[in-house]
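Novice: Give me the fold of what follows.
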Amino acid sequence: TTSENISSQMQEIYETINILAGGIQTLNDDTQRLSSESIKLQSSIESLTQDIGSLKLNVQEQSSFLDGVKPNQEILQQDVASLKQKIDDLQYVSYDATLIWKIVSFNEKMMDAQSERQTSIYSPPFYSSPTGYKMRARLYLNGDGNARRTHMSLFFVLMRGPNDAILKFPFNYKVTFCLYDQTPQQRHIIDSFRPDIKSNSFQRPRSEMNIASGIPKFFPLAMIQQDGNPYVRDDTMFIKVMVDFGDMAKTLLPYALSLNPGLPMHIQQLLIKQEAERKAQQQPQTQPTQISPTNRPLTLTLPPSSETQLPQTIFNIMGTPNASSTNDRPHDVNNTNP
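Specialist: Reported below is the predicted structural model:
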C-alpha cells in the first residue's frame, strides 16, 4: 500500500514535470518568436528612421526650393509687367511728332505721388518720324522741386533712338504741352517751351534717357483737385505732346490743339495751313510788335472765333523761353525726391 502511494505520487510528479516541460518549451518558443519579432521591429525602426531622415532632407530641400521660387516669381512678375508695358507702348506708338497720352487711374496715381511711393510717371515713347527722334513725357502729378504740392510738373524727355547717329543735335525744336478739357467748352491748357541747346537734356542721348526738361509749374494742383474739374473725367486725364518742326505761330496753337484728334494727321495739317492762310489774309499790314524774351509770360483767355467757332482756350502766349530740368535726377519712376 505504501509502495502504491509512492508510485502514485511519483506518477503525479512525472505528469507535473511533463506539464512544466511542455510549458518551458512553449515559453522557449515564445521567446524565440518575440526575439525574432524584436529583431524585425528593430530593423523596421532603423528603416523608418532612415526614411524619416530622407523625408526631413527632402522637406528642407523643398523649403529651400520654395524660398528660391519666391524671388524668382517676383522677378518673373516684374519681367511680365515690363513686357506688358512694352507691348502697351508699342500699341500706342506715334511717328508724327505728336503723342496723346491717356492717363488712367488718375486718383490712384495722384495718391502714389502725394505719398511719394511713385513721384513721377512716364508716357509711352513716341517718334518725330519712323526714322526720327525718340521722345517721351514725364509727369510729376504732385509737382517737382519748387513746384511740389502746388503744381503739376510736366517735362519732355529725349531718349536714345536707333537713328541718332544721323540726326541733328542739339535738339532745338519747340515743344508744346496740352492738357485736354474733356467737356464741350474745351478750355484746354496749353504751354510751350523752346529747348536750351546748351543743356545736356537736348544733346545726343548717351544713356536710355536724357535728363527731363520742361515746365515745373504747368498746372495748379488746386484746380486739378477740384471736384468736377473738366480735366479729369472717369478717373482719366489726357495730355497731348507736340514737337513743332515748322515754327507754328502761337496764335495757331489753340486752333491746332482743338482739332478733332481722330482726324488723320495730314488732314489736321491741311486745316492748320488753311487757318494760317485765313489769318494771314485778315492780318493788317502793320509792323509786328517785337516781344522781349525777358518779359514775363502772359496768360490769355481767347473767346471763340465767329468764323471758325473755336472753343475758348487758355494758353501761355509767350511760352517758356527756357525749359527747366528735373535737377539732373535719374529717371527712376520710383525715385523719391530729396
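
Novice: rest of the way, CA atoms for contacts and neighbours
Specialist: Noted.

Novice: now the spatially closest residue to Thr150 that is not a sequence neighbour: how far from Arg149?
Specialist: Spatially, and ignoring its direct neighbours in sequence, Thr150 is nearest to Leu221 (5.5 Å; C-alpha to C-alpha, 6 or more residues apart in numbering). Going from Leu221 to Arg149 by C-alpha to C-alpha, to the nearest Å gives 7 Å.

Novice: Give me the common contacts of these two.
Specialist: When C-alpha atoms under 8 Å, 6 or more residues apart in numbering defines a contact, the residues bordering Leu221 and Arg149 alike are Asn142.

Novice: So what's the gap between the helix or strand that contains Leu270 and the chain middle?
Specialist: Counting by DSSP states H and E, the element that carries Leu270 is helix 265-282. Here helix 265-282 shows a centroid-to-chain-centroid distance of 38 Å under the convention C-alpha atoms, centre = their mean, to the nearest Å.

Novice: Tell me the helices and strands packed up against it.
Specialist: Using 3 or more C-alpha pairs under 8 Å, 6 or more residues apart in numbering; DSSP states H and E as the contact criterion, the elements in contact with helix 265-282 are helix 253-258.

Novice: this one next, for a side-by-side:
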Amino acid sequence: MNDQLEVSSHTTITTDRENDETSYSNLKPLFETANILLGGIQSLNDDTQRINSELLHHQNSIRFLFEDLSKLKISIEETHSSINAQSTSQQILEGSINSLRQQFDDLRNISTDGTLIWRITNIQQKMVDAECERQISIYSPVFYSSPNGYKMRLRLYLAGDGNARRTYMSLFFVLMRGEYDAVLQFPFNYKITFCLLDQTSQQRHIIDSFRPDVKSNSFQRPCSDMNTASGIPKFVPLTIVKQDNNPYVRDDIMFIKAMVDFSELPKSLVPYILTLNPGLPIPIQQESIRRELEKRAQEKLRSITETSTSANHDKPMM
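Specialist: As a prediction, the model looks like this:
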C-alpha cells in the first residue's frame, strides 16, 4: 500500500515538473520578447532624454539667437538714425558753407561807387517761388556810394508787387543803416536808375529812373537795418521776361544794373554809360564818361555857334 502511494506521488511530481518545464518553454519566448521590449523602452527613454536635452539646447540657442537678432536690429536702427542725423547735419553744414561762400563772394565783390550789377541765377525756379508765394521777393548784394558812403541794396519781386502782381516785375531801392550815417546828409535825394540788361549784342536795355520823395520815410536816415523799399512797381512786363529766347534771360540768368546819380548826369547820357564795358576799371569808365560829356558839350556849343552864324548870315543887309 505504501509502495503504491510512493509511486503515485513520484508520478505526480514528475508530471508537475514536466508541466512546469513545458510552461516555461512556452513562456520563454515571451520573456525574451519582454526583455527585448524593456531594452527598447530603455533605449527609447534614453533617446527621449537625449532629444529633450538637445531640444532644450536648441531652444536656448534659438532664444539667444533671437536676442542677438533683436540687439542687432536695435544696433542697425541706431546706426540708421546716426547716419540720418549725420546726413542732416551734413546738409545743414553744406547749406551753411554755401551761405558763407555766398556772403564771402558778396563781400569780395562789394561795389563802392554807387553802381551795382546784380547777377540773378535760377530765374525759372525763383519765378515759380514768387508766383506760388513761397518767396515773393529777393534781395541783391549790398553796395555803397563810396567806401564811407551810403549803404544800399535792391529788392526784386519777380512776379510783381501790389497792383503789379502777376503782370510786372517790381524793383525797389532799399536804403540801409550804415556805419557812417552820422556824417552823411539825409534825406537821401539822388536819382536812381534801374536797368534790365540785354545780354545780346543788340543792347536793347530796359531803363527806368526815379527821384526819391524826400518826405518819405524810405529816404530818411535809417533807424533799423533797412528802410521801407521804394522804387518802380511796374518795372518790366512779365510777358517780356517770360518770352522764349528773350535777350534778358539767358542760361536761366538775369542781370540788373542800378546806378545812383550823384553828379546830376544828363538822362540822355545813361544809354551811353550802359554801353561801357563793366569789366573796365572804374577810373577808366569815369574818364570815358567825362570825355563823352565834353564831346557832347562841344557839339552843343558848335551847334549853337553854327545856328547863330547862320542866323546872322540870313539877316537882310541895311
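
Novice: Overlay the chains and give the TM-score.
Specialist: Overlay of the two chains. TM-score (TM-score structural alignment, normalised by the length of the second structure): 0.72; 285 aligned residues with a C-alpha RMSD of 3.4 Å.

Novice: what's around Phe235 of the second structure, how many residues?
Specialist: The number of residues packed near Phe235 of the second structure is 23, by other C-alpha atoms under 10 Å.

Novice: So the corresponding residue of the first structure for it, which state does it fall into?
Specialist: Residue correspondence to the first structure (TM-score structural alignment): Phe235 of the second structure is matched to Phe218. What DSSP: H, G, I helix; E, B strand; the rest coil gives for Phe218 of the first structure is strand.

Novice: Sketch out the strands for the stretch 151-300 of the first structure, chain order is fine.
Specialist: Secondary structure of the stretch 151-300 of the first structure (DSSP state E, counting those that start in this stretch): strands at 151-159, 174-179, 189-193, 213-220, 237-244, 299-302.

Novice: what would these look like in a markdown table with distance to Ala165 of the first structure?
Specialist: What follows is those, written out as a markdown table (distance: least, C-alpha to C-alpha, whole Å):
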| stretch | distance to Ala165 of the first structure |
| --- | --- |
| strand 151-159 | 13 |
| strand 174-179 | 21 |
| strand 189-193 | 25 |
| strand 213-220 | 22 |
| strand 237-244 | 20 |
| strand 299-302 | 39 |
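
Novice: who wins for proximity to Asn260 of the first structure among those?
Specialist: Asn260 of the first structure lies closest to strand 237-244 among those, at 12.4 Å (C-alpha to C-alpha).

Novice: List the superposition-based mean deviation of the closest one with respect to the second structure.
Specialist: Compared with the second structure after fitting, strand 237-244 of the first structure has a mean deviation of 1.8 Å; criterion: mean C-alpha distance after the TM-score superposition for the first structure.

Novice: Residue range in the second structure corresponding to that strand, please.
Specialist: Taking TM-score structural alignment, strand 237-244 of the first structure hits residues 254-261 over in the second structure.

Novice: How about residues contacting that stretch?
Specialist: With contact meaning C-alpha under 8 Å, 6+ apart, stretch 254-261 of the second structure is reached by 114-121, 123, 145, 190-197, 248.

Novice: Show the buried residues in the residues you listed.
Specialist: When the contacts of stretch 254-261 of the second structure are checked for burial by 16 or more other C-alpha atoms under 10 Å, the buried set is 114-118, 120, 123, 145, 190-197, 248.

Novice: next one: the longest helix along the first structure to chain centre, how far?
Specialist: Across the first structure, the longest stretch assigned as helix under DSSP state H is helix 2-91. Remark: helix 2-91 of the first structure is offset 55 Å from the chain centroid, using C-alpha atoms, centre = their mean.

Novice: mean deviation of it from the second structure?
Specialist: Here helix 2-91 of the first structure, set against the second structure after superposition, deviates by a mean of 3.7 Å using mean C-alpha distance after the TM-score superposition for the first structure.

Novice: which is the next helix or strand following that helix?
Specialist: Helix 2-91 of the first structure is succeeded, C-terminally, by strand 98-103 (DSSP H and E).

Novice: Which positions in the second structure sit opposite that next one in the alignment?
Specialist: Alignment of strand 98-103 of the first structure against the second structure: residues 115-120, by TM-score structural alignment.

Novice: In the second structure, point out the residues matching stretch 33-41 of the first structure.
Specialist: Aligned by TM-score structural alignment, stretch 33-41 of the first structure corresponds to residues 50-58 of the second structure.

Novice: Need the contact partners of that stretch.
Specialist: For stretch 50-58 of the second structure, there are no external contacting residues (C-alpha under 8 Å, 6+ apart).

Novice: next one: stretch 99-117 of the second structure
Specialist: By C-alpha under 8 Å, 6+ apart, the residues outside stretch 99-117 of the second structure that reach it are 141-147, 149, 255-261.

Novice: Then stretch 233-246 of the second structure?
Specialist: 159-162, 164, 166-172, 206, 208, 248-249.

Novice: Now restrict those to buried residues only.
Specialist: Neighbour counting with 16+ other C-alpha under 10 Å marks 159-161, 164, 166-172, 208, 248-249 as buried within those.

Novice: related to what we said a few turns ago, what's the distance between the match of Phe235 of the second structure and Ile211 of the first structure?
Specialist: Using C-alpha to C-alpha, we find Phe218 of the first structure at a distance of 18 Å from Ile211 of the first structure.

Novice: With Trp101 of the first structure instead?
Specialist: Distance, Trp101 of the first structure to Ile211 of the first structure, using C-alpha to C-alpha: 20 Å.

Novice: Kindly report the same for Glu15 of the first structure.
Specialist: Relative to Ile211 of the first structure, Glu15 of the first structure is positioned 114 Å away (C-alpha to C-alpha).

Novice: Perfect, I'm done here.
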